[in-house]
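Q: sequence and predicted structure, then a few things I'm wondering about:
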Amino acid sequence: MNDMLRPATTAGITPQAFEGVSVSHRGQSLLQPLDLRLSGCRRTLVMGPNGAGKSLLLRLAHGLLAPSAGRVRWEGITPRQAMVFQRPVLLRRSALENLTYALAVTGTPRGERRERAREALTRFGLAALEKRPARVLSGGEQQRLALARAWLTRPEVLFLDEPTSALDPAAIRAVEEAVRDFHARGTRIVMTTHDLNQAKRLADEVVLLYGGRLIEHTPAERFFAAPRTPEGQAFLRGELVW
């Protein structure tokens, strides 16, 4: 099996714990103290209205932001991680060079980089665009390129911050299929979304935030059938707003 396609190890994905974690800025509480544990090879969909703290939670989890209080820790060896943002961060290079650069950074031998990068472009339906500047690609193409770059690093944990926001239905389907493929090969998914239907399609468990508070952390089937909190019930009715 090609090394790029070899499944990640699922049994040893390290749990991640949030312990009394909060975030404040200029005296304003953006995320109130919360305790949360993410474990196993699950697809965790983080939901809530705008301003609930979804993106903050992902940045804390990936280590891009330090909490104002409490701590975020891995309960063992820190796993390989990748993050894909709502607006992908891409280099001013071709699609192919964005991938070969990522491989260079991770120590892949020079002689293997182009072949592996081209395999990833093919996997994500971008082979015909390898010479195109990454920043002139469409929104959906850029998002698939960011996912292809993450795929090459074989992450054990993949953080996705509203990766289908403002994409057309075909691009949304492509991104969701990529998420399923990552998960199938043993990657834990932690993803924010405001789309209830998308969460129903993808989630193993739901984390619901509201006003910077953790409201629910519940198996997806249970959450969508019968949320245990008034806020969860209101969210499913479309009544929970900032």
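A: Cool, the structure landed.

Q: please make it C-alpha for all contacts and neighbour counts, starting now.
A: Will do.

Q: what comes up buried for the helix or strand encompassing Arg73?
A: Element membership of Arg73 [criterion: DSSP states H and E] is strand 69-74. By neighbour count, and taking 16 or more other C-alpha atoms under 10 Å as the criterion, the buried residues in strand 69-74 are Gly70, Val72, Arg73, Trp74.

Q: how about these in CSV, adding distance to Thr14?
A: Shown next, in CSV, are these (distance: C-alpha to C-alpha, whole Å):
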residue, distance to Thr14
Gly70, 19
Val72, 13
Arg73, 10
Trp74, 6
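
Q: buried ones in the next helix or strand after the strand holding Arg73, by neighbour count?
A: Sequence order places strand 81-84 as the next helix or strand after strand 69-74, per DSSP H and E. By neighbour count on 16+ other C-alpha under 10 Å, the buried set for strand 81-84 is Gln81, Ala82, Met83, Val84.

Q: does the residue nearest to the spatial centre of the chain belong to a helix, a strand or coil?
A: In the chain, the centroid-proximal residue (C-alpha atoms, centre = their mean) is Leu160; its distance is 1.9 Å. Three-state call for Leu160 (DSSP: H, G, I helix; E, B strand; the rest coil): strand.

Q: gap between it and Ala226?
A: 26 Å (C-alpha to C-alpha, to the nearest Å).

Q: could you do Glu156 as well?
A: 31 Å.

Q: more crowded one of these two?
A: Counted by other C-alpha atoms under 10 Å, Glu156 and Ala226 do not tie: Glu156 has more neighbours, with 25 against 12.

Q: quick one: residues contacting the closest residue to that one other than its chain neighbours.
A: Excluding the flanking residues, the one nearest Glu156 by C-alpha to C-alpha, 6 or more residues apart in numbering is Thr187, at 4.7 Å. Applying C-alpha atoms under 8 Å, 6 or more residues apart in numbering to Thr187 gives the contacts Ala8, Thr10, Cys41, Arg42, Pro155, Glu156, Val157, Leu158.

Q: dropping in the other structure now:
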Amino acid sequence: MTKSILPLRVENLRYSVDGKALVDGISLTINPATFTVVLGPNGAGKSLLLRLLHGMLAPTSGTVACTNGINGDLRRRQAMVFQRPVLLRRSVEANIAYALGALGIPRGQRPAMIELALSRAGLRDARRVQARLLSVGEQQRLTVARALACEPDIMFLDEPTASLDPASVQQIETLLLDANARGMAIVLVTHDVGQARRLGRDIVFVHAGKLAEQGRADSFFSTPQSDVVRAYLAGKIIV
């Protein structure tokens, strides 16, 4: 079994635009097989932080480093899912096949991996349907299933269930929990406290670009340490 690229260590991460710090001095560690929820109000810098962790953006200062990763291996062993599904103009199974091919998975191994991904996502009967003809919830399930098929060490998700119907939310959350149970690290951004309670084992709370609080989910929700987290969990508007 290939050694995980994790832990992911973040040290004093900062990202500025026109002299304004949008992410300001964040340090944290993402360990293997953890389910980390990045929680906070809209505009807090959560999505920006996720892009920095994934390597889509370069920080102004600070470091993001995988302890066991080497060069290009890092990008190949992580995956990203956005709020809006990003799909090719191809069939459901062709979308998954393309992702596997892009990673250099041998052709002989791909059919079984595609079949497993379709089965997990409940999309076997839709395998030949054009991906963009699926419902929004089905499209997002496909997006998650495609990322999972690549078997990354860590998956980043930016509000993947925002505006979806409850059934679709439940299906995607089940996919993520199952993947985490198999040993995949998950980092999920949300502003939904209920979702954070359902999924998170570790909580990172971001406010105004700063790390306001972090900890295990049980203690975070039962005994929050900061005024801003107490206010947020009480349903107050955070400015």
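A: Sure, I can see it. Please read all numbers here as calculations on a predicted model, not as lab measurements.

Q: mind checking what Glu11 of the second structure lines up with in the first structure?
A: Superposed on the first structure with TM-score structural alignment, Glu11 of the second structure falls opposite Glu19.

Q: now do the contacts for the closest residue to its match other than its chain neighbours.
A: Using C-alpha to C-alpha, 6+ apart and skipping residues adjacent in sequence, the residue nearest Glu19 of the first structure is Asp35, 4.8 Å away. For Asp35 of the first structure, the contacting residues are Ala17, Phe18, Glu19, Gly20, Val21, by C-alpha under 8 Å, 6+ apart.

Q: report the buried members of those.
A: When those are checked for burial by 16+ other C-alpha under 10 Å, the buried set is Ala17, Phe18, Glu19, Val21.

Q: please pull up the equivalent of Arg107 of the second structure in the first structure.
A: Using TM-score structural alignment, Arg107 of the second structure lines up with Arg110 in the first structure.

Q: element containing the closest residue to that match other than its chain neighbours, please.
A: Closest residue in space to Arg110 of the first structure, ignoring its immediate chain neighbours: Ala104 at 7.1 Å, by C-alpha to C-alpha, 6+ apart. Taking DSSP H and E as the criterion, Ala104 of the first structure maps to helix 95-105.

Q: mean per-residue distance, that helix to the second structure?
A: On superposition with the second structure, the mean distance recorded for helix 95-105 of the first structure (mean C-alpha distance after the TM-score superposition for the first structure) is 0.9 Å.

Q: pull out the buried positions in that helix.
A: Ala95, Leu96, Glu97, Asn98, Leu99, Thr100, Tyr101, Ala102, Leu103.

Q: tell me the residues of the first structure aligned with the lengthiest helix in the second structure.
A: Counting residues, the longest helix found in the second structure (DSSP state H) is helix 166-181. The alignment of helix 166-181 of the second structure onto the first structure (TM-score structural alignment) spans residues 169-184.

Q: equivalent analysis for stretch 20-27 of the second structure, please.
A: Going by TM-score structural alignment: stretch 20-27 of the second structure matches residues 28-35.

Q: how far apart are that stretch and its match in the second structure?
A: Counting by mean C-alpha distance after the TM-score superposition for the first structure, stretch 28-35 of the first structure comes out at 1.6 Å.

Q: for that stretch, buried residues please.
A: For stretch 28-35 of the first structure, a neighbour-count test (16+ other C-alpha under 10 Å) marks Leu30, Leu31, Gln32, Pro33 as buried.

Q: quick one: distance of that stretch to the chain centre.
A: Its chain's C-alpha centre and that of stretch 28-35 of the first structure lie 21 Å apart, by C-alpha atoms, centre = their mean, to the nearest Å.

Q: tell me where the second structure has strands.
A: Under the criterion DSSP state E, the second structure contains strands at 8-17, 20-30, 35-39, 61-66, 78-81, 154-158, 185-190, 202-207, 210-216.

Q: can you put the ones you listed in TSV and add distance to Leu48 of the second structure?
A: Below are those laid out as TSV (distance: least, C-alpha to C-alpha, whole Å):
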stretch	distance to Leu48 of the second structure
strand 8-17	9
strand 20-30	7
strand 35-39	11
strand 61-66	14
strand 78-81	13
strand 154-158	10
strand 185-190	10
strand 202-207	11
strand 210-216	12
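
Q: looking at those, which is nearest to Arg124 of the second structure?
A: Of all the strands of the second structure, strand 78-81 sits nearest to Arg124 of the second structure, with 20.8 Å by C-alpha to C-alpha.

Q: which part of the first structure matches the closest one?
A: Taking TM-score structural alignment, strand 78-81 of the second structure hits residues 81-84 over in the first structure.

Q: mean deviation, that stretch versus the second structure?
A: Per aligned residue, stretch 81-84 of the first structure averages 0.9 Å (mean C-alpha distance after the TM-score superposition for the first structure).

Q: quick one: distance of that stretch to the chain centre.
A: 6 Å.

Q: what of stretch 219-227 of the second structure?
A: 23 Å.

Q: where does it end up in the first structure?
A: By TM-score structural alignment, stretch 219-227 of the second structure lines up with residues 222-230 in the first structure.

Q: okay, how far is it across the matching stretch, tip to tip?
A: End-to-end distance for stretch 222-230 of the first structure: 14 Å, by C-alpha to C-alpha.

Q: which of the residues in that stretch are buried?
A: Buried residues in stretch 222-230 of the first structure (16+ other C-alpha under 10 Å): Phe223, Phe224, Pro227.

Q: so which of those are in helices?
A: Filtering these for membership in helices, criterion DSSP H, returns Phe223, Phe224.

Q: any chance of the buried residues of stretch 222-230 of the first structure in JSON lines, with distance to His25 of the first structure too?
A: Formatted as JSON lines, those follow (distance: C-alpha to C-alpha, whole Å):
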{"residue": "Phe223", "distance to His25 of the first structure": "31"}
{"residue": "Phe224", "distance to His25 of the first structure": "33"}
{"residue": "Pro227", "distance to His25 of the first structure": "31"}
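
Q: which member of the buried residues of stretch 222-230 of the first structure is positioned nearest Glu130 of the first structure?
A: Proximity of those to Glu130 of the first structure, judged by C-alpha to C-alpha, is greatest for Phe224, which lies at 41.0 Å.

Q: what residues are up against the closest one?
A: Phe224 of the first structure touches Lys200, Leu236, counting by C-alpha under 8 Å, 6+ apart.
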